[in-house]
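# Dropping a prediction and its sequence here:
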Amino acid sequence: MVEVSVEIADTPETRAQGLMFRRELQRGKGMLFIYETPQPVSFWMRNTLIPLDMIFIDARGEVRHVHTMARPLDETSIPGAAPGDVAPERLMVLEVPGGDAARLGIRPGMALSHPRLPQEAALSPCD
């Protein structure tokens, strides 16, 4: 099991702010962006000063796509789905320090447990 301590970004304002202007993010910590409903998402690194790994998660808690080492201050759009993904909607996005996804072994196909996932459909429901 992998554990990451997260800050929650679940309003339009907190999602827009994200991790902008932070000068550090400790290993094993991150920010979990939660949307009201599953939807196609994309991120960028505007005003983000540290490299990040972005882990895109569907409504069942399945990790569907991992974008590693997003470059600080890069405004290039980072899609939440790999090319050809037939179900590109995401309910959550987890941002962790760059390199943490590999260090922790986070990869597509893994299941995230979190109480904000619809528990009746979650691949790994909370106890």
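Everything's here; your move. Numbering: from 1, shown residues only.
# going forward, measure contacts between C-alpha atoms and count neighbours the same way
Noted.
# got the contact list for the one helix or strand residue 94 maps to?
Secondary structure from DSSP states H and E places residue 94 in strand 90-97. Residues outside strand 90-97 that contact it (CA atoms under 8 Å, 6 or more residues apart in numbering): 25-41, 50-59, 80.
# All the strands of this protein, residue numbers only.
Secondary structure of the chain (DSSP state E): strands located at 5-9, 29-39, 42-43, 52-57, 63-70, 78-79, 90-97.
# And for the fifth one, what's in contact with it?
By that I understand strand 63-70. In contact with strand 63-70 (CA under 8 Å, 6+ apart) are residues 45, 51-58, 78, 80-82, 98-99, 101, 107-112.
# ok, 7 Å please
Contact with strand 63-70 is made by 51-58, 80-82, 98-99, 107-111, as judged by CA atoms under 7 Å, 6 or more residues apart in numbering.
# just the longest one next, same as before
Contacts with strand 29-39, where a contact means CA under 7 Å, 6+ apart, come from 4-10, 15, 59, 89-96.
# which ones are touching the residue nearest to residue 98 when sequence neighbours are not counted?
What sits nearest to residue 98 in space, not counting adjacent residues and going by CA to CA, 6 or more residues apart in numbering, is residue 52, at 4.0 Å. For residue 52, the contact set (CA under 7 Å, 6+ apart) comprises 68-70, 95-98.
# One more to weigh against that first structure:
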Amino acid sequence: MKSIFRGLAALALAATGFLASAQEAQMDLPRVALNAGLHRIDAQVAATPEQRMIGLMFRKDMPQLEGMLFVFEQPTVQCFWMKNTLLPLTAAFVDDDGTIVNLVDMKPQTTDSHCSKKPVRFVLEMNQGWFAKKGIKAGAKLGGPPFKG
């Protein structure tokens, strides 16, 4: 019985540690250079479950040429929400070859679900309006090391 309580106490401590780290913006993720035509993107890469869960939460700003690339193990319909995210963002749901499947504008601090129109492994979040200002729409291709083709 004591080992069960110890296990629960360890789990509670781990959860508390995660919640504490989740209250801060993650700024030190690996980066990858991407491009959308002539436009360069400096993307932080969120590849682990914890990195993807925190994403861009708690960020107060993000430079215009930066974004966050979420990388998943398998293609599936990806759905994102904006709870604890302070910035208005646009999510680009991206196929393995870099083709943008669909773009969705997302309002800060909401729990509305925004989903890909088909299974994808990549989601690129940029400041809201970045894609529109560059004339980048669904069907456009992103380039860079993560994308095949």
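Here it is on my side, so go on. Please read all numbers here as calculations on a predicted model, not as lab measurements.
# Overlay them and tell me the TM-score.
For this chain pair, the superposition-based TM-score is 0.84 by TM-score structural alignment, normalised by the length of structure 1; 112 aligned residues with a CA RMSD of 1.0 Å.
# Need the strands of structure 1 in JSON lines (columns: distance to residue 119 of structure 1).
Formatted as JSON lines, the strands of structure 1 follow (distance: least, CA to CA, whole Å):
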{"stretch": "strand 5-9", "distance to residue 119 of structure 1": "18"}
{"stretch": "strand 29-39", "distance to residue 119 of structure 1": "14"}
{"stretch": "strand 42-43", "distance to residue 119 of structure 1": "25"}
{"stretch": "strand 52-57", "distance to residue 119 of structure 1": "14"}
{"stretch": "strand 63-70", "distance to residue 119 of structure 1": "16"}
{"stretch": "strand 78-79", "distance to residue 119 of structure 1": "26"}
{"stretch": "strand 90-97", "distance to residue 119 of structure 1": "13"}
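# just to revisit the earlier point, the residue nearest to residue 98 of structure 1 maps to what in structure 2?
Under the alignment (TM-score structural alignment), residue 52 of structure 1 maps onto residue 89 of structure 2.
# how far away is the residue nearest to residue 98 of structure 1 from residue 116 of structure 1?
23 Å (CA to CA, to the nearest Å).
# out of the strands of structure 1, nearest to residue 19 of structure 1?
Ranking the strands of structure 1 by distance to residue 19 of structure 1, with CA to CA as the measure, places strand 29-39 first at 7.5 Å.
# Give the aligned range of the closest one in structure 2.
Strand 29-39 of structure 1 corresponds to residues 66-76 in structure 2, going by TM-score structural alignment.
# With stretch 95-115 of structure 1 instead?
The aligned range for stretch 95-115 of structure 1 is 125-145, by TM-score structural alignment.
# Report how far apart the opening and closing residues of that stretch are.
Stretch 125-145 of structure 2: ends 17 Å apart by CA to CA.
# Can you give me the buried ones in that stretch?
By 16 or more other CA atoms under 10 Å, the buried positions in stretch 125-145 of structure 2 come out as 125-128, 130-131, 136, 141-143.
# swap in stretch 80-88 of structure 2?
For stretch 80-88 of structure 2, a neighbour-count test (16+ other CA under 10 Å) marks 80-82, 84-88 as buried.
# Quick one: map residue 73 of structure 1 onto structure 2.
So, by TM-score structural alignment, residue 73 of structure 1 is matched to residue 109.
# what does residue 12 of structure 1 give?
In structure 2, residue 12 of structure 1 lands on residue 49 (TM-score structural alignment).
# What's the separation between residue 127 of structure 2 and residue 15 of structure 2?
From residue 127 of structure 2 to residue 15 of structure 2 the distance is 30 Å (CA to CA).
# Right, I'll leave it there.
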